[in-house]
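**Q** When you get a sec, could you give me coordinates for this:
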Amino acid sequence: MAETFDRRITRILADLKIDFPLKTLQKVCLEKLANRLDVFAVLPTGYGKSLLYAILPKLMLEVEDNLQCAIVLVISPLVSLMKDQVANLKKYSVESIFLGEEHDRDTLEHIQEGKFPIVLMSPEAYFSGSWRGLLTSPPYQKFVQSIVIDECHCAEQWGDQFRTDFSRIGELRSIFPKANLLALTATATPKTRKHIAEILCMRNYELVITSCDRPNIMHVSIRAPNTVQDTFYWLCSKIQEQKHETEKCIIYCRNIKTCGILFLYLKENLGAENSYKGTPSARNCYYAMYHHSTSQKNKKIIIETFPKQDSAIRVIIATTAFGMGVNIPDVRVVIHWGAPHTFQSYMQQSGRAGRDGLQSLSVVYFHPTDISKTATDENCKTFCTTQSCRRKYLVQHFTPEDTTCVADLHTCCDICKSSCSCSACPDLHPSCLIIEDNDMVQALTESESRSFRTVTHTQRLSIKRKIEELRKKMISDLNINTSILNIGLLTGLSEKVIEDIVSNVHYIFATEDILTEHVYDEELAQNILNIVEDVLGVEEK
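**A** Predicted coordinates:
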């Protein structure tokens, strides 16, 4: 009796010492590939797309009769990505080779004889390099069973002008007419998928797709202040207080200049005493900068150090040069300082957060100039400025076939959190407590008639907690069942009201500053003022 596909996969996983089950859509992809079909897989970041081609060589050996060996050719956009994949494949005892660096004579002979089951290369390595003859040699013509295009959205993004060899990837179909093709990406709209399929000559393919939603990532968009100080004072405070225990954060800047501005701000305000874990060095600094002009030495330090759980480097200030192919499971916050150039870029980069499945955050600090028609696309502008759910907008744009969203209101997006009235809402992250641009302009223009003071993110969090404790006491004193009532209406302290108070606490000196603007009960206003004075101290206007 023929062995079932599930049993075959179970046995292959055991052979590769993979001690966890495949996800449903991983199995769907592999079963279709085993049936010699082309597959276009659109799966969320962190879903485990690279595991598919780790399994493919053994799977093809199983399904093809009289096959001595099976080679899977992987086309990948970045050297760092390919090197990372070679290292990851070793964990599964899968031999692989990256064609793009110097090899010794023995390794070259093994490559030429087709002894590596997975061969990774860039389009340029084949079309513009010296490896073209290799792929037309008898071993490769006989044994290449599948072609994988990793990060296949690059074929559309880069193929026209930037890296034109991407537009020629479809030529591989004529060189390996019997090989099936697997296209992998996390971000491709229906229109983009159609274009990519044309470039790759995928006329008949099986689409495997699921909602692009990552429930553990909360999406926030804030119109940012005008200065780096007003935007990132919270980060300075956080590093100063928590040092090497600061949660990992990637800050994407629109250009190298703004990377430098933010790096210099941290350096000048933290000083050497708050910038290093131990001896001052690039490896021990709590923050680092990564862009195409960063030295290879520093890039290597970042790539080797930042993914480690105990890395001294906690914050990466980067352009889009950082991220693709770098697997860092415990990044808690991704920030875009300035709206991304495209909505697809936002989708890719926000997905760097929370790959370990823990609750994480993606924040956009936008300015009117970087959401203009020439600065970003219309979809990204709408995402940044919409007053409806950002998560739903994102999911409906990228995977309209599956718009499933399962996040709680208070961890969905900033819009949904403001309407959440549950009593279990987590504290706002300090990155979300900055004074928005309009408020800062108002504060500056009203400085003579309306006083305001500096409030740290730690103080804001403390005030928020104390107001929430006040709300709980009010509910307890009422001694009624709150499950059928709106807590915000009952106490006058909805989540939105609390957030407004915390965001504007720099203006609060008296009960008059609280009444009408935030609450309408004098006793409640006095209780809130007592909390503010307890945390900030009594200060005259």
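
**Q** contacts, neighbours, all on C-alpha from now
**A** Will do.

**Q** Counting residues, which helix of the chain comes out longest?
**A** helix 457-478 (DSSP state H).

**Q** Going by contacts, tell me the helices and strands next to that one.
**A** helix 487-491, helix 495-503, helix 522-536 (3 or more Cα pairs under 8 Å, 6 or more residues apart in numbering; DSSP states H and E).

**Q** Tell me what angle that helix forms with helix 522-536.
**A** With axes from the mean of the first three to the mean of the last three Cα atoms, to 10 degrees applied, the angle from helix 457-478 to helix 522-536 works out at 150 degrees.

**Q** which of the residues in helix 457-478 are buried?
**A** Across helix 457-478, burial judged by 16 or more other Cα atoms under 10 Å covers 457, 459-468, 470-471, 474-475.

**Q** quick revisit: just name the most buried of the helices and strands packed on helix 457-478.
**A** Among the helices and strands packed on helix 457-478, helix 495-503 has the highest mean neighbour count (mean count of other Cα atoms under 10 Å), at a mean of 20.

**Q** next up, for comparison:
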Amino acid sequence: MGTRPSLQDALLHASGKLSIKFRKQQEEALSSFLLGHDLFVSLPTGFGKSVVFRGAPLCMDFLRGQDVGFNSLAIVVMPLKSLIRDQLDIARKSGISAVDLSGGITDKIREELANGCHSLILSSPEVLTGDSGRDLITISTVRGRLCGLFVDESHCVKKWGQSTGTTKVFRESYNKIGELRSILPPVPVVALTATATKEVRRSIVQSLSLKNYTTISASPDRSNIKHSFMKSSSNSPDTNLAFLVKELQDRGRDCDRFLVYCQSRKIVSEVYSMFMYQLPPTHKAYVQMYHTNSEDDVQQHIVKDFGDSKGMIRVLVATIAFGMGVDVQGCHNVIMYGVPSHIDDYVQMSGRVGRDGKKSLSICMKYPGDTKHGTSDEIKRYINGDSCRRAAIVDCFGEAQTSDVVHVLHECCDICALKCMCAGSTCDTPCYRLEHLAYESICREKKLSEFDVSVPSEEEHAKLERSLKQYRDSLLGSPESLYSGPDIACGLPSSVIDMILLDINVVIPKVEFLRRYRFGNKEIGEECWRIYSGSLHRGSIAGDENDVPATCTNMYDSDEWSGDEYDEIILDDYHIDSDSDN
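**A** The predicted model follows:
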């Protein structure tokens, strides 16, 4: 009698067949699967989750031995046809026979599966949970070969399969996948995703009826990506993206690659049209747009181009439909043009860049009217908070921060950059060049010469100086507790007071006051404004408003804007348009 093959032998076999070395989490996931456990696998974008369902039937075949006479079979549920096409191609290049059910189950497909062909079934949830899909599962040779059901991009179970109370169910079939357990043989069910918050994870586990499941996870944090938030008072792409137009005009093919994500096809079209209008004919080929209505050949061309680090496209304007499963190469900059509805959407989109580990930049850009589609509490905390944005992301997913921790604050996020003292008591490292250009494009401080002039009396000058210094002293508290230095500890550096006094002859509106001077937080800025306007009797200044209309890093209001509709859901061949979208 031969020695019974071990799990480690099976993993080595699959690794060889796929021509890859398994990562620790991939190996753990396959080992738990081979032991018969249900799985919840949450690994960052670009980690290689698909290796789990490609490797599963290879491992099972090895353990069963060569005398069985048929291949093991894994069923994989996927949300987009583009994803299925991509995985079909990858499987075939690895020598794995796979079949696509998204176009329906033909007699030829049914016969091939009944005769033991194919190791992977790739299907949309609509086909698999429909009558033909259920019938296919009952075929004896299919049931006998079946080794597991895998739900890729499983966050779709929660986001599209369930009603939130304010939105209708988008793809009801996602909420029916769990029902298949009643007709499946006793095989593991595996949920795979890159972005599942704690709440989403609970919903997925319940909907798919995962029992005694094993969790394989890692933080979605990508330490090479710097996170930045900017807010504009303009809803015009011409203004907000002027820096990117100029980059393309000046540098052409040498321009850094950008992904620009928009909240709807309508905004995608507007932004793309802006580029086409602004750019010379010789540069228009460097910009493309991608959404659910793009022709198949256009979508495939864009995916292929972004799979090449030396591709021609420099700027891609897209909905979230672009990205799932796409191995984006040579791209280190992403702009969310409009605040995403959910933090997991933000993580999905920001995770498209920096796949090679190089320093990358993710900018979330807010403008008037962009949040009528609604935003979750998690994304509000992310954009409104006054502490580390990276920590806000990690906290939502309930994972420890990546072991590759960001040690340099100016590489973490825009908020941490303000606190960086890598040169001793200061930070002398400029922000990322493209971050600076974007900031200048939408958050430029006005020149003092653009404001009215009003020279205060000596008494007013003295009162302002005295009141600001008294307020600063009140913020300092006990001197014995100041280990970080008084300027950092109190949030009102003496240099800021000096700047305010230096500009005293200029009538500065509140919005510019709060933006021009680096206050530690919103409350300090508001109190300094109260002292300033009261001491100089400038309580009502032309251009001042109750709601601050524009900021970058230091403003905290988020949802006061109203505007056009942004509640369209976009996904491949499945879409729901708002009634007002024409």
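
**Q** what's next to stretch 213-223 of the first structure, contact-wise?
**A** By Cα atoms under 8 Å, 6 or more residues apart in numbering, the residues outside stretch 213-223 of the first structure that reach it are 44, 351, 353-354, 357-368, 384-385, 390-391, 395, 403-407, 411-415, 432, 436-438.

**Q** Make a PyMOL selection of whichever of the residues you listed turn out to be buried.
**A** In PyMOL syntax, the buried subset of the contacts of stretch 213-223 of the first structure is picked out as below (16+ other Cα under 10 Å):
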select buried, resi 44+351+353+354+359+360+361+362+363+364+365+366+367+384+390+391+395+403+404+405+407+411+412+413+414+415+432+436+437
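
**Q** now, which of the contacts of stretch 213-223 of the first structure lie within strands?
**A** Ser360, Leu361, Ser362, Val363, Val364, Tyr365, Phe366 (DSSP state E).

**Q** okay if I get these as CSV plus distance to Ile251 of the first structure?
**A** Listed next are these as CSV, based on distance: Cα to Cα, whole Å:
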residue, distance to Ile251 of the first structure
Ser360, 14
Leu361, 12
Ser362, 10
Val363, 9
Val364, 10
Tyr365, 10
Phe366, 13
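
**Q** Neighbours of the counterpart of Arg173 of the first structure in the second structure, how many?
**A** With TM-score structural alignment as the criterion, Arg173 of the first structure lines up with Arg181 in the second structure. Look at Arg181 of the second structure: counted by other Cα atoms under 10 Å, it has 17 neighbours.

**Q** same question, Pro430 of the first structure
**A** 18.

**Q** Need the counterpart of it in the second structure.
**A** Matched to the second structure by TM-score structural alignment, Pro430 of the first structure sits across from Leu434.

**Q** so where in the first structure does stretch 264-280 of the second structure end up aligned?
**A** Mapping stretch 264-280 of the second structure onto the first structure (TM-score structural alignment) gives residues 255-271.

**Q** how about stretch 77-97 of the first structure, aligned to which bit of the second structure?
**A** With TM-score structural alignment as the criterion, stretch 77-97 of the first structure aligns to 79-99.

**Q** what comes up buried for that stretch?
**A** Buried residues in stretch 79-99 of the second structure, counting neighbours by 16+ other Cα under 10 Å, are found at 79-84, 86-88, 90-91, 96-99.

**Q** quick one: contacts of that stretch?
**A** Contacts with stretch 79-99 of the second structure, where a contact means Cα under 8 Å, 6+ apart, come from 17-19, 54, 78, 100, 102, 109, 117-125, 152-153, 156, 324-326, 571-573.

**Q** Could you do stretch 159-175 of the first structure as well?
**A** Contacts of stretch 159-175 of the first structure (Cα under 8 Å, 6+ apart): 123-124, 127-128, 136, 141, 154-156, 158, 179, 199-201.

**Q** Going by neighbour count, which of those residues comes out on top?
**A** Greatest neighbour count in the contacts of stretch 159-175 of the first structure, by other Cα under 10 Å, goes to Ala155: 26 neighbours.

**Q** Just the element for that one, please.
**A** helix 153-158 (DSSP states H and E).

**Q** ok, average deviation of that helix from the second structure?
**A** For helix 153-158 of the first structure, the mean deviation from the second structure after alignment is 0.8 Å (mean Cα distance after the TM-score superposition for the first structure).

**Q** compared with the second structure, how much does the next helix or strand after that helix deviate?
**A** Moving toward the C-terminus from helix 153-158 of the first structure, the next helix or strand (DSSP H and E) is helix 172-175. With mean Cα distance after the TM-score superposition for the first structure, helix 172-175 of the first structure departs from the second structure by a mean of 1.6 Å once superposed.

**Q** roughly how far out does the next helix or strand after helix 172-175 of the first structure sit from the chain middle?
**A** Reading on from helix 172-175 of the first structure to the C-terminus, the next helix or strand found by DSSP H and E is strand 180-185. What separates the centre of strand 180-185 of the first structure from the centre of its chain is 22 Å, taken as Cα atoms, centre = their mean, to the nearest Å.
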